[in-house]
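Asker: I need the structure of the sequence given here:
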Amino acid sequence: MSATTVRDGTEAWNLRLLAQHRLDGHGDTMHVNVHDGFAYVGHMGDDRVGTSVLDVSDPSRPRLVTQLHTPPGTHSHKVQVVGELLLVNHERNPGEMNDLSGTTWSAGLAVFDISRPWKPEQIGFLATPGKGVHRMTFWQSPYVVMSGSDHGFTDQFFIAADLSDPTQPVEVGRWWLPGMFSANGEAPGWPPGRAYKHHHSIIRGQRAYGGWWDAGLVILDISDLSQPRLVSRLDFGAEVSGATHTAMPVPGRDLLVVTDECVKAGPGRPDIEKHVRLVDISDETNPTVISQFPVPAGDYHDRPGRSGPHNLHEMRPGSFSSSRTIHVTYFNAGLRVFDIVDPSAPQEIAYFVPPAAPGCSALQFNDVTVTPDGLIYVTDRAGGGLYILEPEIELS
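Answerer: Below is the predicted model:
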C-alpha cells in the first residue's frame, strides 16, 4: 500500500477529488441520495437547515438549488428518494435538548413531491409519537421501513408503512425486541448501560437485515409486513461491539457487511475499537462472523473527532452495485474502500482523507452513496459539506 499526500494535506490513494460544495455555509451534512441528476442531502440541522438539493448533472460543478428547513427542536438528517417522492425523517434534535422545558419537536416521516426538484412540496406526514424517526429505507414503492417511535416504548423500534397514497402514509406493521414495550408491562432484559433499539434495516427480498445498536444484528422475516417475525439475532458481545449501525446484504452472496458506529470523539476517547464485520448468512438462523475489515493505518485515534466506522454505500436500486467492492465512511479516517473477493481476508484498496474544513477542528465523513458510473458522493457532518470523488482505478 502507498499513499499520496496532496498539496492541501489530503491523504489519498486511488481516489481523487472531483468537486466539493459547502452548501452556503451549512456544511453539517449527513445522508445523501442521488437521483435523476440531483443530490438530496440531509443535515444535522442545528441551524434549521434540514435538507439541501443540488443539481449534479455536471458532477464536477455541483450547484445548490434549494434548501428545506426544519421545525423547532427537530432535525431531518436522513433522505430517501424513489421516483418523484422524497422522504425525510423528523426526529428530536439532541443539539436542542439541553433544556427540555417547553421544548417541542416534530416526530415522524415527511413525504415530499419532487416532480420539481428545485421546489419540493410536502404532501404527507406519518406521525411517530416520541423521539421520532431516525433512519428509513425506501427502495421500492409503496413500502418504507424505519426506526420509529411511539409512546410506551423504551426506544425506537421497527416500523413499516404503506405509501400507496403518499398524502396519507399508513403504518402497516411493527416489531420490537422483548422488553421494549414498557407500557405493556415488559421489562428490559439486557445489561444495564446497554441500549437496545432499532437503528437501521436494509431490505433484500423477504428479509430485513437490521442494526439494533447494542443488541447487534437482527434478521426479520417480512414476508408479511403486518407481522414481522424474528429469524435470528447475533450479539457480537459487549467487550468487542456496540452501536451496531448497518447490516448490508452483499449482492449475489450469502454475506452481510455489518458496521458498528464509533460514538466517542477525541484523543483518549473511552470507546472500544469499533469494527466492520463480514457475517456468513448461508444459514440465516445461525449468522456467523467470518472476518473483520482491517482498521485504517495511521494516527487517526490521536486526531480530533470520532475515529472509526459509521456507514457504508448501501447499494440501493439504481446505484453502483458490486459483490466485492465496499465503500465505508470512517469519520476522521475519511472514506475507505475494500475488496471482499476473499471474505476471510478483506483488503483495503483505496482511501480519501481530506483535511478538516476551514474553521472546523476535525473531518467527520458520515454517509456515502455511489452512482452507477462509480462517482462517490460522501458527506462531512463537521462542516465540509458534500464531496464528490472519482476512482483512479477500476472498481468492479
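Asker: okay, CA-based contacts and neighbour counts for the rest of this
Answerer: Noted.
Asker: how many other residues sit next to the closest residue to Tyr143 other than its chain neighbours?
Answerer: Closest residue in space to Tyr143, ignoring its immediate chain neighbours: Asp162 at 4.8 Å, by CA to CA, 6 or more residues apart in numbering. Using other CA atoms under 10 Å as the criterion, Asp162 is surrounded by 18 other residues.
Asker: Next, the buried residues of the helix or strand containing His200.
Answerer: Assigning secondary structure by DSSP states H and E places His200 in strand 196-204. By neighbour count on 16 or more other CA atoms under 10 Å, the buried set for strand 196-204 is Tyr196, Lys197, His198, His199, His200, Ser201, Ile202, Ile203.
Asker: Would you do the same for the sequence below? I want to compare the two.
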Amino acid sequence: MAVALVLVAGVAGALTAASSFGSSYDFPEATPKAQCGPGARPETSYQGRVPARDYTTGRAAKGYRCNTREIAHHGTSGGFKVHRYTDRKGNTCAFYDSTLVFPRDVLANAASGTGVVVLDMTDPARPRQTATLTTPAMESPHETLLLNRRRGLLAGVLGTAATYPGVLDIYDVRTDCRHPRLLSTTPSGLLGHESGWSPDGRTFWSSSTVASLVAVDVTNPRLPTPVFSQLGVQYHGMRLSADGRELYAANIGSPGPTGVTGGGLRILDVSEVQDHEPDPQVGVLSDLTWRERSIPQVAEPFSRDGRDYLLEVDEFTDLFSFSGLTDPVSSPVGAARIIDVEDPRHPRVVSDIRLEAHQPDRRAGQTGDPGASFPAQGYAAHYCSLPRRKAPNLVGCSMILSGLRVFDIRDVRHPREVAYFNRPLMPGKKVTLPNAEGAYAMSAPAWDVGRRSIWYSDANTGFYVVRLTNGVGRLLD
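Answerer: Have a look, this model is predicted:
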C-alpha cells in the first residue's frame, strides 16, 4: 500500500533533488518557536518533532499544546479541507471531507461512512452531525472541496492522488447549511485533483495535476458550463486575486529525464474568463521558483499595508525526482513562505515559515519516529489558511506529524510561531488503516474569529475545535 501511494503521489508531483543544492546552499532558518504560557503541554524535543521515545513512554498519548486548548472533537478521520459557514438563517456549520485517498480509507471508515461530513456548530463545544454528502464528488473530493461564501455554494470534483474523472458537484448551503441541497452533478470538471473559486462565485476551476486545467462557468449552478480548458499543464491548488483577474497556480512543474522540474508559483492572466468573454484566452504573467521547494500545494492571497501577498505552502518533500525517491531523508521540505505579488509580473519571496523538524540537519535523526518513514506523511507541511484576506495577523498550518501550527505574520518579513496543537495517534489504535500512527494533519483549517478558535481535521483522529489562549486569540481581533 505504501509503495502504491508513493507511485501515485509521484504522478501528482515531483521536483529537483536535495543533492542539487550543493554544500554551500544557505537553507532558510526555522521560524522562531512559540513561547508557551500557562496550561501548556509542550513538545519534548525540538520544534515540531514527536520522538519515538514519547510513544514508548506514553507521553505522546497525552498530546501537545502551546497557547491552545481543545474545545471539541468529532469523528475518527479527516481529509484535506475544513470549512465554516453561517447561512442566511443564522445557522453555523462545519464541512469537512472524511477521507484522504479513496478507496484506501473505505475499510477504516466502514462504521462512520465516507463522504463530506456536515456539522451543526451552533454550540462549537458540541458538534452535531446533521448530514453526510455522498454524491460522486463528495465521496472522493480529494483536495477540491471549496466553499464560496459570497454565493453560499459548496463544490467539489471527483478526485484522487493522481486524478479521477472530474464530476463536479455543487450544493446550496445558503438556505440551510445543516442540510445542503444538491444543485447539480455534471462531468464539467474534466479531471479532478485540486480546485479554485473566483471570489464572485461565478467560475469554478479544476485541475488534475497530471495534465489539465478547466474553468467552469457556474453563474447558473444548476447548469455548469466549461468555458476554458488547457492540457499539458501540471497545476495543483489555485486561488485568485480579489478581482478574479489573476490566478495564482501552484505549478508542480514539467516532467523530464530527472523527474518533474521547474515548479513553483505561476501567475496567470484570467481576465477574459472573469469577464465571461467568448473563447477566453489565458496568458502567463510570471513564474517564480525557490530552491528549497518540494511540491507546491497552494498559495492563499492576502494584503497588508496596501500590498498584495501570497501565503504559499509546499506539501511533503521532494520524493519523486530520481534522487529524491532513492534518498527521501535528504530531500528538501519546502514548508511555507510569504511571496510579494504587488507586481504580478515580478513576484518575490520575502520570508519563510518552517519548523526545526523540517530542517535538513534534523531529518536523518527522525527515521525511527512513528509516521516519519512514510513518504506521504512525515514531518512536512500540507495546507495553510488565513482568517481573512485583508491584513490577517495569523496563519494556521496543518503540518502533518507536527499537527496544527499557528504563526504571527504581522511582520511579513519575520514570521514567528505563537501556538500549536497536536494529538498523535498511538500505534496499534487504528489497525484498519495503513500508516495509522502519529498525527496526520492534512487539512486547510477554518477560523471561528469571534470565539478565537480554529477548526481542523486529522486523518487519523478526526475533527477538532481548538481555542487560542494566553492572548494569542486577541490577534484575531
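Asker: circling back: how far away is the residue nearest to Tyr143 of the first structure from Phe138 of the first structure?
Answerer: 10 Å (CA to CA, to the nearest Å).
Asker: Now the common contact residues for those two.
Answerer: For the pair Asp162 of the first structure and Phe138, residues contacting each of them under the criterion CA atoms under 8 Å, 6 or more residues apart in numbering are Val144.
Asker: how about His193 of the second structure, what does it touch?
Answerer: His193 of the second structure makes contact with 141-144, 157-164, 206-209, 236, according to CA under 8 Å, 6+ apart.
Asker: Please name the residues that touch the counterpart of the residue nearest to Tyr143 of the first structure in the second structure.
Answerer: In the second structure, the residue equivalent to Asp162 of the first structure is Asp217, according to TM-score structural alignment. The contact partners of Asp217 of the second structure, by CA under 8 Å, 6+ apart, come to Arg202, Thr203, Phe204, Pro224, Thr225, Pro226, Val227.
Asker: closest to Val6 of the second structure among the residues you listed?
Answerer: Phe204 (29.0 Å; CA to CA).
Asker: Determine which residue in the first structure is aligned with that closest one, please.
Answerer: For Phe204 of the second structure, the aligned residue in the first structure is Val144 (criterion: TM-score structural alignment).
Asker: hang on, that match packs against Pro166?
Answerer: No: using CA atoms under 8 Å as the test, Val144 of the first structure is too far from Pro166 to be in contact (11.1 Å).
Asker: on that earlier part again, can I get the buried ones among the contacts of Asp217 of the second structure as something I can paste into ChimeraX?
Answerer: Buried residues within the contacts of Asp217 of the second structure, as defined by 16+ other CA under 10 Å, are selected in ChimeraX through the command that follows:
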select :202,203,204,224,225,226,227
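Asker: how near is the match of Phe204 of the second structure to Ala247 of the first structure?
Answerer: When CA to CA is applied, the distance between Val144 of the first structure and Ala247 of the first structure equals 17 Å.
Asker: Give the buried residues for stretch 271-290 of the first structure.
Answerer: Applying a neighbour-count criterion of 16+ other CA under 10 Å, one finds 273-281, 284, 287-289 buried in stretch 271-290 of the first structure.
Asker: and the residue nearest to the spatial centre of the first structure, what does it touch?
Answerer: Averaging the C-alpha coordinates of the first structure gives a centre point, and the residue nearest to it by CA atoms, centre = their mean is Asn311 (5.1 Å). Counting by CA under 8 Å, 6+ apart, Asn311 of the first structure makes contact with His245, Thr246, Thr259, Glu261, Val328, Thr329, Tyr330, Asn366, Asp367, Val368.
Asker: Then Ile376 of the first structure?
Answerer: Contacts of Ile376 of the first structure were listed using CA under 8 Å, 6+ apart, and they are Val368, Thr369, Val370, Tyr387, Ile388, Leu389, Glu390.
Asker: Next step: these restricted to strands.
Answerer: With strands defined by DSSP state E, the entries of the contacts of Ile376 of the first structure inside them are Val368, Thr369, Val370, Tyr387, Ile388, Leu389, Glu390.
Asker: Return the residue of the second structure aligned against the fifth one.
Answerer: Going back to what we said before, that points to Ile388 of the first structure. If you follow Ile388 of the first structure across to the second structure using TM-score structural alignment, you land on Val465.
Asker: ok, back up a step: could you measure the match of Asp162 of the first structure against Gly378 of the second structure, distance?
Answerer: Remark: distance between Asp217 of the second structure and Gly378 of the second structure (CA to CA) = 38 Å.
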